[in-house]
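Asker: Pasting the sequence and the predicted model now:
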Amino acid sequence: MERIENILNRITPLNHEVMERTGAYIDQLTKPVGSLGKLEEIAIQLAGITGNDYPDISAPAALVFAGDHGIVAEGVSAYPQEVTKLMIHNFLNGGAAINVFTRQINATVHVIDVGVNGEIEHPQLISRKVRNGTANFLREAAMTTDEAIESILVGMEEAEKVIKTGSNILIIGEMGIGNTTASSALVAAFTDVSVNDLVGHGTGLDEKGRLQKAEVINEALAFHQPNEKDPIDAFTKVGGLEIGAMAGAMLKAASLKIPVLVDGFISATAALLAYKLCPLVKEYLFISHQSVEAGQRAAVKMLEKEPLLNLHLRLGEGTGAALAYPILDASTRMVREMATFADIGIEK
């Protein structure tokens, strides 16, 4: 935990002096003041994150963390656990939605096995396995405290690697059958929202399956009594390894003044875990879209964030974040490329 705390201590508030300068400069661009609305706010936030009056996010990287969940033994998913491995091969072979959308924005894709149940042989896979899936958290803690901490450290280390190679904005995604159940349990532990209001249909459960999923989560929370004031305790009891890794990646990026695009429900849950560990991290995050999963709305509300898009997505993988990236890119191009009134000879 000491290694994690060292990173948390390096996360600082945004650079408000730079934000004020960038805001003043945007007001000089050839447009009515405030007429580009949210785009102007995004550019100012990016300036504060990076400490650069003219922020550059032209080198996006997508980190897709994968892990399995023992809770699937309780029938909480419409798909079998084997799908996790099959989808990882799909990512690595370039055939998934995240591959399509990242090719569109020229983002690199890094697939990290942090907790898949079984071995995967592929030269492009980054193997950082903490364990072969979590335990069934209805019966026992999902993982040990050491494993929980290790998953967060894996995310930190993998984020640092891609940032050191030149990536200047991170897209955070995941894959793991059963992870909406873990996410619902974690969000319930961290908020005062009822489990029934958090639990959605996941990968395609019918209403009977959704209610069974909610019952399983309620039983698990009653059994574990996770401590909402101790995020590692709650995460250890009902979390997922890929969730921890995503939170770690967000925290490390913030410590290095790199912006992060948060994807859907699972990614927002990881953002909530990161926020519980260090509230300042939320200033470095952008919520890419509003998921159809109710649990994401609860997480985003606690983060006091506003999603950029609402496309009725519920896929995960980082897809919504990849789709939202061009909006952030446009905001930086606005600052760097638009003429000012002075440039065209008009005294404002």
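Answerer: Yes, it's here.
Asker: going forward, measure contacts between C-alpha atoms and count neighbours the same way
Answerer: OK.
Asker: residues in contact with the helix or strand that contains Met87?
Answerer: For Met87, the element it lies in under DSSP states H and E is helix 82-92. Helix 82-92 is contacted from outside by 66-68, 96, 98-99, 111, 116, 120, 122, 124-125, 175-177, using Cα atoms under 8 Å, 6 or more residues apart in numbering.
Asker: 6 Å instead?
Answerer: By Cα atoms under 6 Å, 6 or more residues apart in numbering, the residues outside helix 82-92 that reach it are Ala96, Gly176, Ile177.
Asker: same deal with stretch 189-208?
Answerer: With contact meaning Cα under 6 Å, 6+ apart, stretch 189-208 is reached by Ala78, Ala188, Arg210, Ala214, Glu228, Glu293, Ala294, Gly295.
Asker: how about the nearest residue to the second one, chain neighbours excluded?
Answerer: Once its chain neighbours are removed from consideration, Ala188 has its nearest residue in Val195; the separation is 6.0 Å (Cα to Cα, 6 or more residues apart in numbering).
Asker: try this one side by side with the last:
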Amino acid sequence: MTIEELVGQIQPACAETMAAARKRWRYKCMPIGSMGAFQDMIVSIAGMQRMEIPEIRGKMAMVIAADNGVVEEGVSQSGSEVTAQVVANMVAGQSGVALLAEYNYCPLYIINMGMKTEEPMAGVDWHPLMYGTANMTKGPAMDRETVEKAILYGAERVMSMADCQMDLFSVGEMGIGNTTTSSAVLSVLTETPPREVTGRGAGLSAEGLERKISAIQRAIDVNQPDKADVLDVLSKVGGLDIAGMVGCYLGIAASKRTAVIDGFISSVAALAAVRLCPACKGYMIASHRSLEPGAALALSELGLDPVLESGMHLGEGSGAVMFFSLLEQALYIYKKLPSFDEGHVETYEEFD
């Protein structure tokens, strides 16, 4: 399968089914529109699945792990060795997303797309395309072919899961330095100065933040990525985790399933996926607005307005997994709440 073939499988969400779902909400025995944004989310899921009463038969928390060569520039408080350690903690059930997945009765699927470590880990889909990307301040992070492979592998994995009745996916990551690459990708895609989209990540001093902004600007100046060519942007200033996440979004959309966006990095990957295939947006739901400065811009570019303003910036896909239960509760009301007639209540009149 090529990326063009993958994109060709993605169809817009079904407008007719969404109209039917809106009508169903309208006659539920409750004040009109009283479930707020959650009504719109269930309508969207109905359109994704082409089912007026959609289902969530299975959930999957995806995590794409990779290391980033730009860490050499002092853009993170931690070294690259922390990526593998956190992934090991995930496998052991001792990380934020692992615990949230356990709480939500949701399997956690980790893909190693490019960690520096060469020692395979049990419980991880071991598919390294590189052992860490190159330092993007000195040249491209990777070549275009590697980006394509990462995208396709991410897509193939979620498509195989969708065939096994997985209907709801979170798209998360682990990779020291990936707020730097995400800020670089967002800066290029939106033509926004790096300073406006770059934050402190997992924790940086004021001096460290300046190093990070400088590294991003140098990477853009050295590589001159073409904002109209998503693969060029990802290969020059992106990361293997971001590329794999782009593939997940495309694969979820091709499978007519639901992708729940997590925080900043997840939002940037979602934007890159939508730039590759605009119809992909119809299969996305935003869980929360990350505290990272670029998160609001990425979500604005996507035209998505998350309902949670929690100040979270844990990463790993954790916020998206937390959001699963809210979607499930909204769907439960949609399915179970009686209509006005069934509830023996006079239908509310709708006024402009």
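Answerer: Thanks, I have the structure now. Remember, it's a predicted structure, so these values are computed and weren't measured experimentally.
Asker: still on that earlier bit, quick check: the helix holding Met87 of structure 1 aligns to which part of structure 2?
Answerer: Mapped onto structure 2 using TM-score structural alignment, helix 82-92 of structure 1 spans residues 81-91.
Asker: Narrow the contacts of stretch 189-208 of structure 1 to just the buried residues.
Answerer: Neighbour counting with 16 or more other Cα atoms under 10 Å marks Ala78, Ala188, Arg210, Ala214, Glu228, Glu293, Ala294, Gly295 as buried within those.
Asker: Flag every buried residue along whatever helix or strand the third one lives in.
Answerer: For Arg210 of structure 1, the element it lies in under DSSP H and E is helix 207-224. Of the residues in helix 207-224 of structure 1, those buried by neighbour count under the rule 16+ other Cα under 10 Å are 209-218, 220-221, 224.
Asker: Quick check: of the residues you listed, which lies closest to Ile4 of structure 1?
Answerer: His224 (24.3 Å; Cα to Cα).
Asker: Using the three-state scheme, assign the closest residue to the closest one other than its chain neighbours.
Answerer: With Cα to Cα, 6+ apart as the criterion, His224 of structure 1 has its nearest non-adjacent residue at 6.7 Å, and that residue is Lys237. Of the three states, Lys237 of structure 1 takes helix under DSSP: H, G, I helix; E, B strand; the rest coil.
Asker: Tell me how far Lys237 of structure 1 lies from Ala97 of structure 1.
Answerer: 31 Å (Cα to Cα, to the nearest Å).
Asker: what about Glu121 of structure 1, how many residues close to it?
Answerer: 8 (other Cα atoms under 10 Å).
Asker: got it, and the one 4 residues further on?
Answerer: With neighbours defined by other Cα under 10 Å, the count for Leu125 of structure 1 comes to 16.
Asker: which residue packs closest to it, ignoring adjacent ones?
Answerer: Leu125 of structure 1 sits nearest to Val111 (Cα to Cα, 6+ apart), 5.7 Å away.
Asker: my read is that neighbour is in a helix, agree?
Answerer: No: assignment of Val111 of structure 1 by three-state DSSP gives strand, placing it outside any helix.
Asker: Which parts of the stretch 201-350 of structure 2 are helices?
Answerer: For the stretch 201-350 of structure 2, the helices defined by DSSP state H, counting those that start in this stretch occupy 206-223, 230-237, 240-254, 264-276, 293-302, 318-336.
Asker: Leu99 of structure 2: which element?
Answerer: In this assignment (DSSP H and E), Leu99 of structure 2 forms part of helix 96-103.
Asker: quick one: buried residues of that helix?
Answerer: Applying 16+ other Cα under 10 Å to helix 96-103 of structure 2 flags Gly96, Val97, Ala98, Leu99, Leu100, Ala101 as buried.
Asker: how far away is the first one from Ala37 of structure 2?
Answerer: Read it as Gly96 of structure 2. Where Ala37 of structure 2 is concerned, Gly96 of structure 2 sits at a distance of 26 Å (Cα to Cα).
Asker: ok, now the fourth one?
Answerer: Leu99 of structure 2 sits 27 Å away from Ala37 of structure 2, taking Cα to Cα as the criterion.
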